[in-house]
Every structure is written in C-alpha cells, then in structure tokens.
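**Student:** Have a look; sequence and predicted model below, questions after that.
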Amino acid sequence: MKRIFLLLMLAVFVFSCKNENKQTEKHIDVAQDMPDTEAVSYSSFGKEINDTDALSSKKMAAKFESMTIGDSINTKMIAKVDEVCQAKGCWMKVDLGNGEQAMVKFKDYGFFMPMDIAGKDVVLNGKAFVNEVPVDEQRHYAEDAGKSAEEIAKITEPKKTFSFVADGVLLKEE
C-alpha cells in the first residue's frame, strides 16, 4: 500500500513539474513575440529633465506659427540640431521640420552644449517664444557660426525668429 501511495505521489510530482515547464515555455514564447523596445540613453545638461510629454518639432512649429512677437509658452520639445555656436557652445539652432529653425539659448548661461552635435537629436525643456532679432545680433550669431564676411554682410534687416530658452537639455546618445 505504501508503495502504491509513493508511486502515485511520484507520478503527481513528475506531471506537475512538466506542466509547470510548459507554462514557463509558453511565457518565454510570448515574450519572444513581443516587439523589441529600444531604451534611449541621454547625456543631460542643465536642469535634470526627462523626455516625457515632449512635443515633436513639427507640433512645436505649428505652435510657433500661431504665436505673435512677444508671445511665450513653457514647453518641452524634441528636435534635431542644425548648428551649434563654434566659439563655446553657448547657443544652437534646431530644425522645426517645416523649413524653419528655432534659436536655442541656455538659461542664465548656466551650461553649454558640445560643439560637435549637429545632426543629433535633443530634448529641450524651457520657454519658447517669438521675437524680432536686430541686425547686429544676427550678425554676431553668424560670426559665431563661422559664416563668411559676405554672408554676414547680407544681413540687413531685423528678423522674426522662433526662440527657446532651455533650462535643461537631453542629448540622445548613439
């Protein structure tokens, strides 16, 4: 009688282990069918921020277009860097995806960006606004960007620009 009981217990144990393994295998198969999600790594500059709720550059462009000179909003956006100040990284221009750019400066000159990040993606947090940039300021930025004397001389009128004062920036690492 004891032998039958022990064999019965052994059979229950063996079958329950096999069932448990099948469940585990199913779980693994399901996990393998899940799409790969790539973790994004960033270098952080200025105030600590995250990329949650950041507007795309195209959505930000639409917001800029609806604003008039003097308007401002607090926001977060993702954009591709077009240019960076080659003197010390104290400003950058980002692509808004509609043929326009936004001039980005850093709050209170509290931080600077690497000068070799043109073409890289950034997340900006801060204040977006529309302003008019005088000729002398435009020429100064053109000089910082390494533009030729000919290009600088062509700047003769104030320009309506889209601007951003960032208190924090995330630079996407590759």
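**Tutor:** Looks like it came in fine. Numbers count the residues shown, from 1 in each chain.

**Student:** Only C-alpha atoms from now on, for both contacts and neighbour counts.
**Tutor:** OK.

**Student:** Where is the longest helix in the chain?
**Tutor:** In the chain, with assignment by DSSP state H, the single longest helix is helix 2-33.

**Student:** where's the residue nearest to residue 122 when sequence neighbours are not counted relative to residue 92, distance?
**Tutor:** Leaving aside its chain neighbours, residue 122 sits nearest to residue 171 (4.6 Å; criterion: CA to CA, 6 or more residues apart in numbering). Taking CA to CA, to the nearest Å as the measure, residue 171 falls 12 Å from residue 92.

**Student:** any idea how far the most centrally placed residue in the chain is from residue 88?
**Tutor:** By CA atoms, centre = their mean, the chain has its centre lying nearest to residue 123, at 2.9 Å. As judged by CA to CA, residue 123 and residue 88 stand 20 Å apart.

**Student:** which residues sit against the host helix or strand of residue 83?
**Tutor:** Secondary structure from DSSP states H and E places residue 83 in strand 72-84. With contacts defined as CA atoms under 8 Å, 6 or more residues apart in numbering, strand 72-84 is touched by 51, 53-57, 60, 90-96, 113-130, 145.

**Student:** And here is the other one:
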Amino acid sequence: MKKVFLGMFALAALAACSPKQDAQQDQVETATETSSESEAEETRMTFPADSVSSDSSMSFHGMRINTEGAVDIAEIPALIASNPGQAIKVSGKIDACCQAKGCWMTMTVGDQEMRVKFQDYGFFVPLNSGGKMATMEGVATLDTTSVDDLVHYAMDGGMSQEEAEAKYTEPRLDLNFLATGVVIEDM
C-alpha cells in the first residue's frame, strides 16, 4: 500500500515537471500496476485466526477442517500417482517445525521426509508442534528443492549455517505438501 501512495506522489511530482502527454502515460502505467497488485492480493486465500477446541485437545490452523476421512500419510505416494494435483486429507506425526515462525513442518512418509508448507504463507503452526499428531488438507507433490532452500530450512530448524552448508551440497527431489488447513491434536 505504501508503494501505491509513493507511486502516486512520484507521479504527481512528475506531472508538475513533465509535458501533459508524458504525465498521462505515467498515470496509465501506474493504474495498470496498481490493478495488477490488487488482482494478486485478491487471489490470495484469507484464513481464519487460529483456534483451539472447547476441550483444548486440538488446535486449528488455516481453513477449518476436521479429522474425519483422513488417510495415513504413508498412502501419499500412491495418492500422488493415481491423482496428481488432487487435494487430499492425510494424518500423521509431525517430526519438526520451523523454530523461527512455525511456517513449515516435516513429517516422515515411509523413509522420506516430507516438508509441509502453508498456502500463501497465510498461517503457521505452534513452535512446539514436533511430536504431535496432525491432520491436514492440501496437495502433495514431488519437487526439486534447491541447495539454498535446503540450507535455509535446516537453519530454521536450528542447525548452524556451517553445518547446513556442509550437509546440503546438491539439490534434492523432495515430497512436499501445500496445506490449506491443519488440525494438531494433543495440545
């Protein structure tokens, strides 16, 4: 929003110093940029505030989902193979989460670590989520994770930069999950 106001201020300053035709062109460009920014904001999901169940046994993050109909995370590889890009509801144990903000968590699927991120960076999980059971809804994919991202995630998880850079020297094909809603049990 500040950029829009600064842009409008700059536009007004240019209009005072520029011929009328140049000022009109600047206004059209500014209006187009503002429109594009507004459209991008409109496509982002808006999530409700985090909440806790009445008996304090569960916390809800992102879109409100329930635990009914969730399949075990061990089934994710088969679900990706049969329905790529399809939204699924799965449950399993959280291994760890980002210790800076709670902006991601990891879970084990078979012998592979799966990184869970949250739609539009729109919600987070508590920093003490590791070891708890979670049910989540979203889309699972296989993607290549860059060395920079692997190092960043390791540091978010508490590893030193030196350790992370020594451990991650090549990109890696990873199982990822983009969640729109998460329920954490045993709060």
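**Tutor:** Sure thing, it's come through. Remember, it's a predicted structure, so these values are computed and weren't measured experimentally.

**Student:** that older thread, compare residue 171 and residue 92 of structure 1 (neighbour count), which wins?
**Tutor:** residue 92 (26 against 21; other CA atoms under 10 Å).

**Student:** in a helix, that's where that one is, yeah?
**Tutor:** No: judged by DSSP: H, G, I helix; E, B strand; the rest coil, residue 92 of structure 1 forms no part of a helix; its state is strand.

**Student:** If we ignore the residues flanking it in sequence, what's nearest the equivalent of it over in structure 2?
**Tutor:** By TM-score structural alignment, residue 92 of structure 1 lines up with residue 105 in structure 2. In space, and not counting its chain neighbours, residue 105 of structure 2 is closest to residue 97: 3.8 Å by CA to CA, 6+ apart.

**Student:** what's the burial count for the one you found?
**Tutor:** Applying other CA under 10 Å, I find that residue 97 of structure 2 has 28 neighbouring residues.

**Student:** State the distance from it to residue 36 of structure 2.
**Tutor:** Taken as CA to CA, the span from residue 97 of structure 2 to residue 36 of structure 2 is 34 Å.

**Student:** can you check residue 124 of structure 2 too?
**Tutor:** For residue 124 of structure 2 relative to residue 36 of structure 2 (CA to CA), the value is 27 Å.

**Student:** and residue 142 of structure 2, helix, strand or coil?
**Tutor:** Once three-state DSSP is applied, residue 142 of structure 2 turns out strand.

**Student:** Could you check how far the counterpart of it in structure 1 is from residue 14 of structure 1?
**Tutor:** Mapped onto structure 1 by TM-score structural alignment, residue 142 of structure 2 lines up with residue 130. From residue 130 of structure 1 over to residue 14 of structure 1 the distance is 73 Å, taken as CA to CA.
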